[in-house]
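Q: Here you go, sequence then predicted model.
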Amino acid sequence: MKISKIINNNLVHFYDENNVDCIAMGRGLGFGKKIGDEFGAMMVEKVYRIEDPIRTKQFSTLVKDIPLAHLEVANMIIDYAKSSLNTKLSDNIYISLVDHIDFALERIEQGIPFENKLLYEIKHYYTSEYLVGLEALNIVERELKIKLPEDEAGYIAIHLVEAEVDCTKPNYVQDVMNIIQSVMNIIKYHFSLELNPDTLAYERLLVHLRYFAGRVINQEQASICDDKFVARMKNNFPEETECTEKIRKYLKQNYDYDVSDDELIYLSVHIHRVLMSHKK
């Protein structure tokens, strides 16, 4: 492998066998080297193959001045997240999370902690990502002997969620949580019911709302039911349908989103299951 560009003593650019611009990381990999020099695979700890050339350039610029130890810890966290969440993460995670970890460590060293005002909601609505965030704190403490506050687990979870949906819209996660909370409140007050988060029906509703809220924010529609099925389901679930009509009105007023009949039917089914779980 030949060096095409030197980022710093530990990071270099090279082109792989498919002529894709990659970044290799390894201690001393770029030290004393010049463009065109060869380097062996034994020296490489990590290879970044970021498909988008713009993101590759952003990552190259970002990591130029980041301590290698911080980058190594971020890699461990990303690898753990990929295996634990069992889902594809956008290449942007290498930019957003590496930057966040480095900044968080810098703030702690300066004695400037950040409070995460969304921590409760993140724990509740993005439990899997939050648990990865907690393990990320353990990784940082084990590798760097620095203890980050629990708030940082919430911030890490936000970056993971955004990478799961490959979304770079500002405040995406906060907007999703606001929609979920608002929909839950509409259901709660319509039926005068305290929702039980420990039931399977509630968990299924929450998962559905996460994806539904994403479609609202991205102004996307799901259309998978025929008219006869829609009419039959509305007839079977009249009270649930009345509740979802309130949800439709709320989303139109606040997000200028037209909820399709298909979406309302699936919401009605999930709401019905939640209601049935409370009767058991």
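A: Structure received.

Q: Going by C-alpha atoms from here, please, whenever you check contacts or count neighbours.
A: OK.

Q: contacting residues around the residue nearest in space to the middle of the chain?
A: Centrality entry for the chain: nearest residue to the mean C-alpha point is residue 161, 1.0 Å, by Cα atoms, centre = their mean. Listed by Cα atoms under 8 Å, 6 or more residues apart in numbering, the contact set of residue 161 reads 126, 129, 173.

Q: if we go to 10 Å?
A: 89-90, 93, 126, 128-130, 167, 172-173 (Cα atoms under 10 Å, 6 or more residues apart in numbering).

Q: Over to residue 74?
A: 68, 80, 93-94, 97-102, 136, 139-140.

Q: got the buried residues for the strand or helix carrying the residue nearest to the centre of the chain?
A: Per DSSP states H and E: residue 161 is located in helix 150-164. Under the neighbour-count criterion of 16 or more other Cα atoms under 10 Å, helix 150-164 has 151-164 buried.

Q: Which neighbouring elements make contact with the helix or strand following it?
A: Using DSSP H and E, the helix or strand that follows helix 150-164 in sequence is helix 172-191. For helix 172-191, the elements it packs on are helix 119-125, helix 150-164, helix 200-217, helix 238-255, helix 261-279, judged by 3 or more Cα pairs under 10 Å, 6 or more residues apart in numbering; DSSP states H and E.

Q: ok, now with 8 Å
A: helix 119-125, helix 150-164, helix 200-217, helix 238-255 (3 or more Cα pairs under 8 Å, 6 or more residues apart in numbering; DSSP states H and E).

Q: Can you say which of the ones you listed is packed in most?
A: helix 150-164 (a mean of 22; mean count of other Cα atoms under 10 Å).

Q: adding another structure so you can compare the two:
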Amino acid sequence: MYRIMKVLNNNGILVLDDQSGQEQILLGNGVGFGHRIGERMTRLPEGKRYELVKQKESALTRVNEIEPVYIEAAGRIIEEAEKVLGNLQHDILIPMADHIAMAASRIREHMEIPNPFLQDIRTLFEEEYTAAKNGVEILKSLTDLEFSEDEIGYITLHLHAGLAKENVAQSLETARLVNRCLGLIEEYMNKKLTADSLGYNRLVSHIRYMLARVRKGESANLDLEDYARHSFPKEYEAAAKVCQILEQEMKLHFPQEETGFLAIHIRRVMGI
């Protein structure tokens, strides 16, 4: 038996499964039409279900703080993104809706926040970025607001979090660390990287997976440390400095194999 806790609008309801105690949001055309708070249902109408993670505060408290149109928008973005990305964790619904609501408020007040990691997000999470770009069109149709490319980047992080089963803060930290690495490489090599080039994209991808390996306590399969140190001393020195700084910031050990592997990627990209 399900009990309606809130009718969001004609296209959404928040319900409680009396048996499991699980709170769910149901989205779909007309699912909320004609229903009222407290109404009990033996079976839910056809629609997209989003099971909400249990927290100290009830889902009703969180949902009440967000205008229904933004919850509906987030649901549509997730549904469309899943057609390309596959299944996403549905617990990103409320955080994404909350972010969209705040972004919409900033747009109306002409106080948009720039995204310093946009280029890295676009390169790191290419498929999620494309899905987020399509999602902005959904937002425009529902809110009549123009969301900037910076916001596409932030929505990308939410989609990636749902795909990688991590929170948005972790996705943002990955983008920040990649950006930090690229800046350090440019500084030590005294040469600017060409964004969107094949070599740049490969380097970004390598750094992303290097960070993932280190977080898991793994190391690169290939040990090219000696080869890189003797063949490309300048690139090796740059890679060693980068890994040393990352080790300090992340408080995780970077195996020597990673230094050699990174040095070779720096050599390929810089072409020195």
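A: Thanks, I have it. Everything numeric here is computed off the predicted structure, so don't read it as measured data.

Q: Superposed, how do the two chains score by TM?
A: Here the TM-score for the pair of chains, by TM-score structural alignment, normalised by the length of structure 2, is 0.75; 263 aligned residues with a Cα RMSD of 3.6 Å.

Q: So which of the contacts of residue 74 of structure 1 belong to helices?
A: Within the contacts of residue 74 of structure 1, residues falling in helices by DSSP state H are 68, 80, 93-94, 97-102, 136, 139-140.

Q: Now do the same contact list for residue 19 of structure 2.
A: residue 1.

Q: Tell me if it really is in a helix.
A: No - per DSSP: H, G, I helix; E, B strand; the rest coil, residue 19 of structure 2 lies outside any helix segment and is coil.

Q: from the chain's centre, how far out does the longest strand that structure 2 contains sit?
A: Looking across structure 2 with DSSP state E, the single longest strand is strand 2-9. In terms of Cα atoms, centre = their mean, to the nearest Å, the centre of strand 2-9 of structure 2 is found 29 Å from the chain centre.

Q: list the helices and strands that strand packs on?
A: strand 12-17, strand 40-41.

Q: how close does the residue of structure 2 most remote from its centre sit to residue 254 of structure 2?
A: Farthest-out residue of structure 2 from its mean C-alpha position, per Cα atoms, centre = their mean: residue 230, at 38.8 Å. Using Cα to Cα, to the nearest Å, residue 230 of structure 2 is found at 20 Å from residue 254 of structure 2.

Q: likewise residue 78 of structure 2?
A: Taking Cα to Cα, one finds residue 78 of structure 2 at 36 Å from residue 254 of structure 2.

Q: Next: residue 227 of structure 2.
A: From residue 227 of structure 2 across to residue 254 of structure 2, the span is 18 Å (Cα to Cα).

Q: mind putting the helices and strands packed on helix 172-191 of structure 1 in TSV, distance to residue 272 of structure 1 included?
A: Formatted as TSV, these follow (distance: least, Cα to Cα, whole Å):
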stretch	distance to residue 272 of structure 1
helix 119-125	20
helix 150-164	28
helix 200-217	9
helix 238-255	7
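
Q: what's the closest of those to residue 27 of structure 1?
A: For residue 27 of structure 1, the closest of those is helix 150-164, at 26.0 Å, according to Cα to Cα.

Q: That closest one: average distance to aligned residues in structure 2?
A: Its aligned residues in structure 2 lie a mean 2.9 Å from helix 150-164 of structure 1 after superposition (mean Cα distance after the TM-score superposition for structure 1).

Q: re earlier: just say which of the helices and strands packed on strand 2-9 of structure 2 is most tucked in.
A: Most buried among those, counting by mean count of other Cα under 10 Å: strand 12-17, with a mean of 24.

Q: other SSEs contacting the next helix or strand after that one?
A: Using DSSP H and E, the helix or strand that follows strand 12-17 of structure 2 towards the C-terminus is strand 23-27. On a contact count with 3+ Cα pairs under 8 Å, 6+ apart, strand 23-27 of structure 2 meets strand 12-17, strand 48-51.

Q: more crowded one of residue 227 and residue 254 of structure 2?
A: For residue 227 of structure 2 versus residue 254, neighbours defined as other Cα atoms under 10 Å are more numerous around residue 254 (23 against 15).

Q: Trace that one over to structure 1, please.
A: When structure 1 is aligned by TM-score structural alignment, residue 254 of structure 2 is paired with residue 259.

Q: For that match, which three-state class applies?
A: Residue 259 of structure 1 is classified as coil under three-state DSSP.

Q: ok, residue 82 of structure 2 - how many residues close by?
A: By other Cα under 10 Å, the residues close to residue 82 of structure 2 number 16.

Q: element containing it, please.
A: Using DSSP H and E, residue 82 of structure 2 falls in helix 68-85.

Q: Looks to me like residue 44 of structure 2 is in a strand.
A: No - Residue 44 of structure 2 is assigned coil when assessed by three-state DSSP, not a strand.

Q: and the gap between it and residue 8 of structure 2?
A: Residue 44 of structure 2 is 15 Å from residue 8 of structure 2, by Cα to Cα.

Q: ok, the two, which is more surrounded?
A: More neighbours surround residue 8 than the other of residue 44 of structure 2 and residue 8, with 23 against 14 (other Cα under 10 Å).

Q: How about the contacts made by the more buried one?
A: Contacts here follow Cα under 8 Å, 6+ apart; on that basis residue 8 of structure 2 touches 14, 32, 68.

Q: Go ahead and confirm the first one touches residue 2.
A: No - with contact defined as Cα atoms under 8 Å, residue 14 of structure 2 does not reach residue 2; the gap is 9.9 Å.

Q: Overlap of the contact sets of these two?
A: Counting by Cα under 8 Å, 6+ apart, nothing touches both residue 14 of structure 2 and residue 2.

Q: which residues sit in contact with residue 239 of structure 2?
A: Counted by Cα under 8 Å, 6+ apart, residue 239 of structure 2 has contacts 185, 259-260, 262-263, 266.

Q: what's the matching residue for it over in structure 1?
A: Looks like residue 239 of structure 2 aligns to residue 244 there (TM-score structural alignment).

Q: How about residue 184 of structure 2?
A: With TM-score structural alignment as the criterion, residue 184 of structure 2 matches residue 186.

Q: For residue 279 of structure 1, give its distance to residue 195 of structure 1.
A: Taking Cα to Cα, one finds residue 279 of structure 1 at 12 Å from residue 195 of structure 1.

Q: Name the residue in those two with the higher neighbour count.
A: Under the neighbour definition other Cα under 10 Å, residue 279 of structure 1 and residue 195 were set side by side, and residue 195 has more, 17 against 6.

Q: Structure 2: which residue goes with the more buried one?
A: Per TM-score structural alignment, the equivalent position to residue 195 of structure 1 in structure 2 is residue 193.

Q: secondary structure element for that match?
A: With DSSP H and E as the criterion, the answer for residue 193 of structure 2 is that it lies in no helix or strand.
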